[in-house]
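Engineer: what follows is a protein structure lacking sequence information:
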């Protein structure tokens, strides 16, 4: 088994035969981008899936471009500041920079792993150049949206929820919000279409603005009233989205079965939940155990941090950056192989 390297993740996207009917539609329509019929119908199906109002969801070419388009749609003062977690995926910071804002880091909460709202309040109260906050949901775990809605209203600043991995958890909570909520449809997510993203909000006027921004800011009269980017979803990615949505109930059951098998031997150190499915197997361990694991594995299986520490002066963020790791977890993985590899440090993991 030591000679067999197991990667962290292998995508499992819908098969070609399920795609064919939608690819044929593209050929018949001869419409490949610029909000074609498949993109528009995919948005409608997503509105039904999430029980959002008509016009409440915009598609985009990636989750990161969804954040950038949202920040541009908010028309924040250029050069103003945007608060974000000091421990997260670097794509959040990339989006802030691309939108012409200055990132400001804050610590995460020990219990939620997400941005600490009390730390954000302190920053906002003493720095009037802060115009926005991006709250990142950790590995698909939902944040307390109501608290962030209250903060946005109380302080008069914009709040965005980066729920990149929350395709299933957001659906399961059934929460509706006027705050922009961004979901990634990257190949590494439970609902992956290769590349893509969704921006959701009950504020349909705002979503309409986001749609314009993803198309260079061009409106229905071919005018350009706002600064935009090219962030449109293609018809091909929408085709994958349609086929994935057709298969989603069965696909979700496969994820649930895999989660159950992992949880049976990882126990409480894994961050799985009974309420939703996720494509990451995240372990919270001590530094000594992580070091022992990596020595035992000797390259047989990936075990690594998938989030970055963006500023090491924050205690909780630094702690998580040293003690949270991801291990191989994907549909079709040979769980017997994983069990044998994990068996060499089973006792360490269960401590």
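Structural biologist: Alright, I've got the coordinates. These numbers were taken from a predicted model, which means no experiment stands behind them.

Engineer: every contact and neighbour count from this point should use C-alpha atoms.
Structural biologist: Noted.

Engineer: quick one: the nearest residue to residue 267 once chain neighbours are set aside from residue 122, how far?
Structural biologist: Closest residue in space to residue 267, ignoring its immediate chain neighbours: residue 350 at 7.0 Å, by CA to CA, 6 or more residues apart in numbering. Noted for residue 350: a distance of 38 Å to residue 122, by CA to CA, to the nearest Å.

Engineer: again, but for residue 277
Structural biologist: 34 Å.

Engineer: and residue 295, by the same measure?
Structural biologist: Distance from residue 295 to residue 122, by CA to CA: 42 Å.

Engineer: now do residue 169
Structural biologist: Taken as CA to CA, the span from residue 169 to residue 122 is 29 Å.

Engineer: which one of those two has more residues nearby?
Structural biologist: Remark: of residue 169 and residue 122, residue 169 carries more neighbours, 19 against 11, as counted by other CA atoms under 10 Å.

Engineer: residues in contact with that one?
Structural biologist: 140, 141, 142, 275, 276, 277 (CA atoms under 8 Å, 6 or more residues apart in numbering).

Engineer: highest neighbour count among those residues?
Structural biologist: The most crowded member of the contacts of residue 169 is residue 140, carrying 27 neighbours; neighbours defined as other CA under 10 Å.

Engineer: comparison target, given below:
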């Protein structure tokens, strides 16, 4: 029986032979970046696929979020979640804004709308919410709160490529949503990202910001950065788009086998798939409770001893990091659900190409922890 390493994910890739003709086109044209032909084709293809009118390609998800925050012209404080990857809050802080952490909901680990509203002050300019693991936030409640208080609403949808809610793209919500195309994501271009704006003016602002604020050869009206996607990443994205349905179906099968095998284990609670949602199966998170024979961290180490590399997404909480822990909103007493979830969460390996034999290794290791 093979005992090779099983990682939490493995990037999906198209056949190399399909990429080579596209590379030859680049070599012939010598156009490598700056809104080249592959960039334009990929942006147009994503506009159709994501059912979003105002799509801007960028070089990675972190810069996508920074561009969205910049385009939204935020000031003061931003209400956000402590339960996410560090890029979420770093993007807020790097814009010289103050993150205000609020708690999450226990059933989906997404930001709690009631806690959001309670945290709003005269200094609040926006809500930055995260569709954690690709599961939708309560977008209706958050929209109502944002409208009631005149706030911008930005979604870190890094996990949510291709997710639909009630038949509609999840990216149709908010003033801006961002995607990450990092190698670990269900849809990847090695590195890359997208900003989806609710308006043409929002897209125009992002397009300017991703290219140094340049309007023409002689006009630079904005202070921007360099967040352009290269022609290589765009070409790869076009190929990946053709394979997404296949990759998602492969992940769905892995998800189904896990649920069938693990749901009955006392102390192991797979995070539920929401009703009315077409998920992308980007992660398989479980909560390791007190009824399980060993702690979450002990299970993490036991899996590692079996050459299985699960991940504690998301631990530690962003609010516990040294640059944020002194904020009043970072007090663990203010974040009881998030604090407990961070102690219990474990994401098991899931990816296209995970064999049943390797998945069975993971299942056995969880069923009989050493």
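Structural biologist: Received the coordinates, thanks. Just so it is clear, the structure is predicted and the values come from calculations on it, not from any experiment.

Engineer: quick one: TM-score?
Structural biologist: With the length set by TM-score structural alignment, normalised by the length of structure 1, the two chains reach a TM-score of 0.90; 342 aligned residues with a CA RMSD of 2.3 Å.

Engineer: follow-up on the earlier one: and the contacts of residue 169 of structure 1, which two are furthest apart?
Structural biologist: The span of the contacts of residue 169 of structure 1, defined through CA to CA, is set by 142 and 277 at 11.9 Å.

Engineer: please name the nearest non-neighbouring residue to the equivalent of residue 240 of structure 2 over in structure 1.
Structural biologist: Correspondence of residue 240 of structure 2 to structure 1, assessed by TM-score structural alignment: residue 244. Spatial nearest neighbour of residue 244 of structure 1, chain neighbours left out: residue 14 (5.8 Å); criterion: CA to CA, 6+ apart.

Engineer: quick check: buried residues in whichever strand or helix holds residue 120 of structure 1?
Structural biologist: Secondary structure from DSSP states H and E places residue 120 of structure 1 in helix 117-126. Of the residues in helix 117-126 of structure 1, 117, 120, 123, 124 count as buried by neighbour count, 16 or more other CA atoms under 10 Å.

Engineer: show me what residue 137 of structure 2 lines up with in structure 1.
Structural biologist: Using TM-score structural alignment, the equivalent of residue 137 of structure 2 in structure 1 is residue 143.

Engineer: for the residue nearest to that match when sequence neighbours are not counted, the count of nearby residues, please.
Structural biologist: In this structure, residue 143 of structure 1 finds its nearest non-sequential neighbour in residue 137, 5.8 Å apart by CA to CA, 6+ apart. Neighbours of residue 137 of structure 1 under the rule other CA under 10 Å: 21.

Engineer: was I right about residue 137 of structure 1 contacting residue 170?
Structural biologist: No - the criterion here is CA atoms under 8 Å, and residue 137 of structure 1 misses it with residue 170 at 10.2 Å.

Engineer: so how far is residue 72 of structure 1 from residue 124 of structure 1?
Structural biologist: Residue 124 of structure 1 is 20 Å from residue 72 of structure 1, where distance means CA to CA.

Engineer: now do residue 58 of structure 1
Structural biologist: 14 Å.

Engineer: between these two, which has more neighbouring residues?
Structural biologist: A direct count of neighbours by other CA under 10 Å for residue 58 of structure 1 and residue 72 places residue 58 higher, at 30 against 26.

Engineer: quick one on the thing from earlier: which ones are touching the residue nearest to residue 143 of structure 1?
Structural biologist: So residue 137 of structure 1 contacts 114, 143, 161, 162, 163, 164, 165, 166 (CA under 8 Å, 6+ apart).

Engineer: wait, is the match of residue 240 of structure 2 part of a helix?
Structural biologist: Yes - assessed by DSSP: H, G, I helix; E, B strand; the rest coil, residue 244 of structure 1 belongs to a helix.

Engineer: and for it, the neighbour number?
Structural biologist: When neighbours are defined as other CA under 10 Å, residue 244 of structure 1 has 20 of them.

Engineer: about what we covered before: assign a three-state SS to the match of residue 137 of structure 2, would you?
Structural biologist: coil.

Engineer: those strands in the stretch 101-250 of structure 2, which residues are they?
Structural biologist: For the stretch 101-250 of structure 2, the strands defined by DSSP state E, counting those that start in this stretch cover 124-130, 152-156, 164-165, 168-169, 176-180, 193-197.

Engineer: looking at the ones you listed, which is closest to residue 205 of structure 2?
Structural biologist: Closest among these, using CA to CA: strand 193-197, at 9.5 Å.

Engineer: against which helices or strands is that closest one packed?
Structural biologist: Counting contacts by 3 or more CA pairs under 8 Å, 6 or more residues apart in numbering; DSSP states H and E, strand 193-197 of structure 2 is packed against strand 54-58, helix 61-71, strand 176-180, helix 200-209.

Engineer: of the ones you listed, which stretch is the most buried?
Structural biologist: Counting by mean count of other CA atoms under 10 Å, strand 176-180 has the highest mean neighbour count of those, with a mean of 29.

Engineer: and that one, what does it pack onto?
Structural biologist: When contacts are defined as 3+ CA pairs under 8 Å, 6+ apart, strand 176-180 of structure 2 packs onto helix 61-71, strand 152-156, strand 193-197.

Engineer: those into CSV, with extra columns for distance to residue 173 of structure 2?
Structural biologist: Putting these into CSV (distance: least, CA to CA, whole Å) gives the following:
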stretch, distance to residue 173 of structure 2
helix 61-71, 14
strand 152-156, 8
strand 193-197, 9
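
Engineer: conserved subset of the contacts of residue 137 of structure 1 in structure 2?
Structural biologist: Conservation of the contacts of residue 137 of structure 1 in structure 2, assessed by both residues aligned by TM-score structural alignment, their matches' CA atoms under 8 Å: retained contacts are 114, 143, 161, 162, 163, 164, 165, 166.

Engineer: can you pick the most crowded of those residues?
Structural biologist: residue 165 (29 neighbours).

Engineer: trace that one over to structure 2, please.
Structural biologist: Matched to structure 2 by TM-score structural alignment, residue 165 of structure 1 sits across from residue 159.

Engineer: what's the separation between residue 299 of structure 2 and residue 108 of structure 2?
Structural biologist: Distance, residue 299 of structure 2 to residue 108 of structure 2, using CA to CA: 22 Å.
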